[in-house]
Structures are given as C-alpha cells and as structure tokens.
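**Q** A predicted structure for the sequence below; I have some questions about it.
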Amino acid sequence: MVSASSGASAGTERPAGPTTFQTGFPIRPDRLIEARTADDVREAVVYAAGHGLRVAAHATGHGLPGAVEGGVLVATGALDSVTVDPVARTAAIGAGATWGAVTAAAAPHGLAPLNGSSPSVGAVSYTLGGGLGILARRFGYAADHVRALEVVTADGALRRVTPEREPELFWGLRGGGRRLGVVTSLEIGLVAVERLYGGAIAFDGERAAEVMARYLEWTRTVPDTLTSTLAALPYPNLPQVPEEVRGRYVVSVRVAFTGDAAEGERLVAPLRAIGPPLADSLREMPYAESPTIHNDPPFPHAYYGEGLMLGELDAGRAARVLELTGPGAPTMNVVQLNHLGGALAERPEPASAVPYRDAGFLLRLLSPLDGTDVASVRSLYGEVSGVLGPRVLGRALNFSFGGGDRTTGFHEPETAKRLAGLVSQYDPAGLFGGPYEG
C-alpha cells in the first residue's frame, strides 16, 4: 500500500473562522475545533451536544451553504491522509483530502478516482453530495463507488458504516449530504484509467446560441464513454488570461473520453465542424493532467450559485438562458451545462440517496459577488428557472452555493422522507442542522 498524510497530532480549538475557498459568506462559529484525528471529531461532537450547540464540518470550504453563525465548526483539513491499495483498486481517504491528492496517489498505479473538475475540492464532502465526476457518464456517481465510511454521529459514536453494518445509514450518507454526522474518512473504489482523450474547444460567444444548439444535437450521438460540459462566460481583460480569450465572451465545450485518441478525434469532429475555434486543447493526456480540461480557478473568491437538474433541454430555452446570463446581464455569470445520462442513470446496488438519476442535464449557474449583491443574482436565477419551467426536476446539492435560506428541492419526495426518518433516528436533537426538509 502507498500512504500520504499530514502527520498532524492533537486537536485544537479557537473562536475564529478557518481559511476557506468561498469568501462570499462569513463563518462565525462560537467555537472552531481543528481536528487532527477522528477522536478529535468525536470529542467535538460530544462537546457540542453537551452545550446545546449545533455542529458543522469544514474541509476546503468550496461549497458552503451560507453563513455559519454560532455553534461548533469542526475543521477537518488536517485529516488529509490518502492510502491506495493498487491490488484491491481502492483508496482510503481522510475528510480533508482533496481530489488532487487522491488523483496523485492513484496515478502511479494506473488508477483514478471519480473526481470532479477541481483538484482543490474536498473529496469526501463532494462524494457525500453525490460526486459528479469528469468521467461520470462512463462510471456513474462517486457515491456509488464508496465501500465504507467512518462517521461520528450525534451520540458521539465513531461508526464504521458498510452495506452489511447499518445499511440504512450507508444508503443515506451517500448522496444525502452532511445531515447525518461528520464523516472522517471514506473507502472508495478506483477505476483503471491511466490516460484519456480530452480538453476544450472554445468559440466566440457571439455564436453562443448556435454552439449550444449544435452541442445539444451532438450529445444525442455520443457514447457513454464520453462525458462533456458546455460553459459560457465572459473572460476578464487581464494579463494572466490567455490572449485568445482575454476580454471576450466565450463558449467552450469540454470533453473527457476514455477511449483512444483516434476514436476521440472522430467523436469531436462535429464540434470542430462548427467553425474556427478561438482555442482547441483536445488531445490525449495522462489522467493526472485532467484538471486542465476545465481549468477551474485555483484561488479563493466570493460567489453565489445554483444547480438545476433538468429532465430535458431544447435549443430554444437554452438560447434564452444564455441571453439572460450573457454579457448583457446585470451581473457577471458563469453558465455550465453538464451532459448526464449513461451510467449516471443506473441504480446500482447497494442503493444510495443520490437523486434525479433520470435527469438529462445539469445546469450550473455561478456568479461572482465582488461588487454584486445577492438579491440581484437571485432575481436573475428566478428568471432562468421561469424559462426552464417544468423541465427542472430539482436542485443539485453540491452546486447550490451560498443559499442557506434555500433548503428544499435536493431530493425527490420519497427520498427526502426517508432521509428525514434517518435524521430523526440518528440526530433527534438536530445537532447537525435540525429537521430535514429535503
């Protein structure tokens, strides 16, 4: 086995906030406990329960649900160990491990995790919310590849949860988010992917509606081995931005394909036929270079966001969404459309609480908050939702940023009811957030 960790020791506590990627919403706990071991997490939960305080966990701070006022915040960043078993094709990862660390540990063995696009995101928290990876159509949700979890529940117990031991809790923790306890580690399955064909092809945003229509048509023809997204955003006019897109509104299609390069070239030919691109980085690459496909920003910043699971999407409504959120919008917006389906639509055993498996697309909206008020962004998102109407099945737990007041729509009614029952069983006092609303 191969291991990597921070080697941290005893936990500490102080009444201040941790460093966080999301800077738009303040974290002001009554007590911050920096956990160095799983037992530190257990002691923090016992302390909070004894003092009638709520508990929240914090790893990297990418997906904060909103302002955290009062209570106990358990910082799990130091629980960053990653241990790969190349024979079993598994990895044991601590609550503070990032996807970049997990990918780096798996790559020498020709293996890969089902990571998202950003290497700095916490792998455990992302997986608890479902885990929509860059190879998602080929391998499904990351939550479906969890073998075991270690979690501290509201009674202060550190439990090892597997399909055989506490199967109902195993179901709910995978896709149900953080309402059932503080997960200190996961054992996950890895996939045998050493290289992939991928990258991005960018077009002038003046052709946004055309590119979107061609993209939607193209997604109906590709195999499950190809996962893609379309992104539309205005690039700032700054020296560090590549010259070909600097100061321009750009629409990009990003691709990750697990087949060979020759087949990848054939599959993307319809995209290249759209016309001359601003940039084209499609190529075969080692899996370790996969973060270059999306090039997510590596620096902390303030943002608000929403994720809408869609049953279907037609070119007319998609064009209207781009019109509302494009350069003429009152705020700067980043729009991303994830093509779903494939393995994401499967319901593997043991079942998990991951919702909306019949969705065809995920529409992600993200708006920087520097100089922009949240009310304006919410109003714009309301217009977008109105355009999409009944095509919106629900909301994506991992991609609803900064909306602490928006607590519903994350699961179908039956799943939400089942999760509410689990919360009542394992956290009757509401230590991790109160009654579950779905």
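**A** All right, it came through fine.
**Q** Every contact and neighbour count from this point should use C-alpha atoms.
**A** Fine.
**Q** got a list of what residue 214 touches?
**A** 271, 274 (Cα atoms under 8 Å, 6 or more residues apart in numbering).
**Q** mind listing what residue 171 touches?
**A** Contacts for residue 171 were tallied using Cα under 8 Å, 6+ apart; they are 163, 350, 351, 352, 353.
**Q** hang on, it in a helix?
**A** Yes. Counting by DSSP: H, G, I helix; E, B strand; the rest coil, residue 171 is located in a helix.
**Q** do you know how far it is from residue 148?
**A** Using Cα to Cα, to the nearest Å, residue 171 is found at 11 Å from residue 148.
**Q** so what's in contact with the two at the same time?
**A** With Cα under 8 Å, 6+ apart, residue 171 and residue 148 have common neighbours residue 163.
**Q** picking up where we left off before, turn the contacts of residue 171 into a markdown table, including distance to residue 199.
**A** Below are those laid out as a markdown table (distance: Cα to Cα, whole Å):
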| residue | distance to residue 199 |
| --- | --- |
| 163 | 37 |
| 350 | 34 |
| 351 | 33 |
| 352 | 31 |
| 353 | 31 |
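**Q** Show me just the buried residues among those.
**A** Neighbour-count burial (16 or more other Cα atoms under 10 Å) applied to the contacts of residue 171 gives 163, 351, 352, 353.
**Q** try this one next to it:
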Amino acid sequence: MTTVDGSRAVDDTAALQRTVAVVGVTSASDVQAAVRSAAYHRRPVIVAESGAGAPAGSVVIDTSRMREIHIDPETRTARVGAGVCWQQAQQAAAHHDLTGLAASSGSTRVVGYTAGGGLSPVLGRRYGFAADHVRAVELVSADGELRRVDAVGEPDLFWALCGGGSELGVITALEFALYPHAHLYGGDLCYAAEHSRAVLDAYREVAAAAPEDLTVSFAFLRMPDLPSVAPTLRGRFGLAVRVAWLGAVQQGEQLVRPLLDAAPRTFENLTEMPFTDAFSVHGDPGPAAATSRLLGDLTDQAVDALLSAAGPGRDFPAETVEVRQLGGALSRSPRRPNAVAGRDARFRLSVSGLDRRTSRPHLRELLDTLSPWIIGPHTVDDRLREIKAAHDPANLFRTAPTRRWYE
C-alpha cells in the first residue's frame, strides 16, 4: 500500500499480525475494552503477566493490577480481583480468623489456581479442592459482556470455569468460601539420605492412619550449596516430610510420632503457626511443577521403585521430587459439580526444578518405573470442548491448553 504522496507505507494488517500487544488493565471495564478490540481485529486473547512466549498477533491482558479484596466475615466469603495472590488474600482473611484453600506458594494467583482446580496442601484433605468452594465467577466473555456466573444461573459454564481452566473468557473476580481457622501445627522434618527407607516406612504408617485434618507429604530435595540453605542441608540430598495438622498441638505430635521416632533429624521446625505462615510448610518458590502424575497407592514396592529411580543413590537432575498426600475430602464430589477430575487418587507425584539439558531420560525412567501405580489420565475434555464451542465459537481465548489440577 502507498500513501497519497506516493511513499511506501506500513501494511497495518501485517504489522498487527506480527506484534504482541500487552494491555495492563485495572478494572473489568478495561478488560471489556481490550476483549472487544481483540475480537474486532480477530486477534487471540491470552491472560498473562507479559507477552513472553505469546503467539504473534496476540493481545495479552495483564490483570496483575486488579487487586481488590473484600472479606465478608458474616457469610465467610471472599471476593478477590484477578491480580490478587494468595499471600494477600490470606492476610486479609486472617483479620477475621478465616482462611481460604490456599496454594502452597503465597505468590500464586488466586484466580488462576482456582480455575485450574486448586489443590491446597494444608486444607485440601479437610475441605476438598478450591474449585469446590467457588460461589460465583465474574467473567468477561467473548462478546465483551461482563457476566456473573454461578451454579444456578449458568451451571454448564460454571462447571467448566471451576477446574477446567480459563479459556472461556477473562476472569476478573472470584467469590469463594472461607473457613474458621486461625492457626495450624506444621512444618518440616528433614532427614539424611541414609535414613530414607526407614522414614518412608514411618511416613506410610502415618499417612494410612491420618484423619482428614492431617496432611503429610514428603520430598526428595537436592539442595544447592548456597548460604541461604541450612548448613546441615547445604549441597546434599535430603528427605523432607511436610506436616500440616489443623487440631491441637499435643494431638498432632502424637499423630506424627512414628516420624519423630524413625530417625534423627538434620533439621526440624514443627510448630504452631498462624495460617498466614502456612506457605512456609512447603516453601514452594512458584505455583507450578514441571510435571506431575497421580498415584493410586503408595505400596512397599512403589517406595522401592521411587528410591531406585530418584532416591539418594541416583544423580537425578531435579531439585524436588515430591509425593503429596490426597484422599479425604479431595476424593468426594462437591455439592456444586465442577470439572475437577482424578478424585480417586491417593497421592500426587510432582517433579520440579528440572535440568532441561539432562532431565528427559531420567524423568522417563522415573515415570516408567512408577507406571504400575500411576492412574489416569483423567479427562473431561469432551465436555469442556462442547462448552467452549458454545461460549467462544471463534476461539478468541487461548490462555493455555486445557488445564487439569494434577498437571
């Protein structure tokens, strides 16, 4: 194309297809404007904090500045904006001795975590998934309209938004239930490599007898040689058992007694703490594991397989290999149906901090070795696709492939 004076001009259509536009929004009306503009120009919409990795021609909506938090202590509910992280939400709820079903990391966004299902390592076994306790979703849909979606008015769309990810629109706010807990008893018990088998035997004993108010998980840690790491763990393999108990301290100590008796600890910090400190139990630096699988059980043979593939005798190229206890309320269907699948699992295996240069064969070996105990994949994709086609027929929203809570 040329201008009226004959000079060559930029083809605006081609330029639009090459660029990625990042729109920082502060309100639902900002989101509506961005979605309507993207739909008009037929550009896909992605919700993210930056344009890194976004396909050419995308409109990236950054909701990080939408930080509204409202706590209603009478109804025990919270309403949070799309930019709110769990640390912020928990601090607001704690003023009323309430808590939500938070992630293991305080930096995790409430909305994205809950839309993907939301597995709380502290409250999950007691109450279920975070998605099970959503009351309403505020959503900008493909037509640019702002909608309040709940289980009564739009049950299919609500079902998909709770656990099926967020490819059906831009979630601008979320309303969810809170629960009356101010403190918990928890922390870490860390052991040297030579005690791994004895500790895991004790772990299985504690997990098998655990009431729903107790969650015990363990992780193989390959700790960096850094000043920020405790001297007894620095540069070494360690086995950490993570404990979260919702009852009295003395009862919690009795429940985990087999772990305390199993072997000497290189480090321990079991203590009563406010719920705002619960993120320290797992100490995860971010919201996502590199890969994860569901386990139907953790037998003697499964422990042997795990130790042989990723235990202290192996040069496994990952910072953390964790087995998190499930069951309890996580295994039960919620009162308001949703898209969370895989409720028959008893444990979740996750691997994070992988060395991408060397990890693939080691990870494949680990998963192959544990294959007799891996269950799934569980999928609800067919129904999600039907709902997607009904509410976003032009496939405007491309936030991510359909996400499930266990991946």
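**A** Okay, I see it. Not measured: the values here are computed from a predicted model.
**Q** if we can go back for a sec, for residue 381 of structure 1, state which of the contacts of residue 171 of structure 1 is nearest.
**A** The shortest approach to residue 381 of structure 1 among the contacts of residue 171 of structure 1 belongs to residue 353, at 26.3 Å (Cα to Cα).
**Q** So what does that closest one match up with in structure 2?
**A** Aligned against structure 2 by TM-score structural alignment, residue 353 of structure 1 finds its counterpart in residue 339.
**Q** Same question for residue 219 of structure 1.
**A** By TM-score structural alignment, residue 219 of structure 1 lines up with residue 207.
**Q** if I look at that match, how far off is residue 215 of structure 2?
**A** 8 Å.
**Q** about what we covered before: okay, and which of the buried ones among the contacts of residue 171 of structure 1 map to strands?
**A** Secondary structure from DSSP state E places none of those in strands.
**Q** The nearest residue to the match of residue 353 of structure 1 once chain neighbours are set aside: neighbour count?
**A** Distance criterion Cα to Cα, 6 or more residues apart in numbering; nearest residue to residue 339 of structure 2, sequence neighbours excluded, is residue 163 at 4.8 Å. Residues near residue 163 of structure 2, counting by other Cα atoms under 10 Å, number 28.
**Q** secondary structure element for the aligned partner of residue 163 of structure 2 in structure 1?
**A** Aligned by TM-score structural alignment, residue 163 of structure 2 pairs with residue 175 of structure 1. Under DSSP states H and E, no helix or strand contains residue 175 of structure 1.
**Q** residues contacting residue 175 of structure 1?
**A** So residue 175 of structure 1 contacts 127, 128, 129, 130, 143, 352, 353, 354, 355 (Cα under 8 Å, 6+ apart).
**Q** one step back: any idea how far the match of residue 353 of structure 1 lies from residue 380 of structure 2?
**A** Using Cα to Cα, one gets 7 Å for the distance from residue 339 of structure 2 to residue 380 of structure 2.
**Q** Return every residue with contacts to both of residue 207 and residue 215 of structure 2.
**A** What both residue 207 of structure 2 and residue 215 touch, as defined by Cα under 8 Å, 6+ apart, is the set residue 325.
**Q** Out of the two, name the residue with the larger neighbour count.
**A** Between residue 207 of structure 2 and residue 215, counted using other Cα under 10 Å, the more crowded position is residue 215 (26 against 19).
**Q** Can you tell me the SS state at the more buried one?
**A** Assigned state for residue 215 of structure 2: strand (three-state reduction, three-state DSSP).
**Q** Please apply the same query to the one 5 residues further on.
**A** Applying three-state DSSP to residue 220 of structure 2 yields a three-state assignment of strand.
**Q** I'd guessed it sits against residue 240; true?
**A** Yes. Using Cα atoms under 8 Å, residue 220 of structure 2 is in contact with residue 240, at 6.6 Å.
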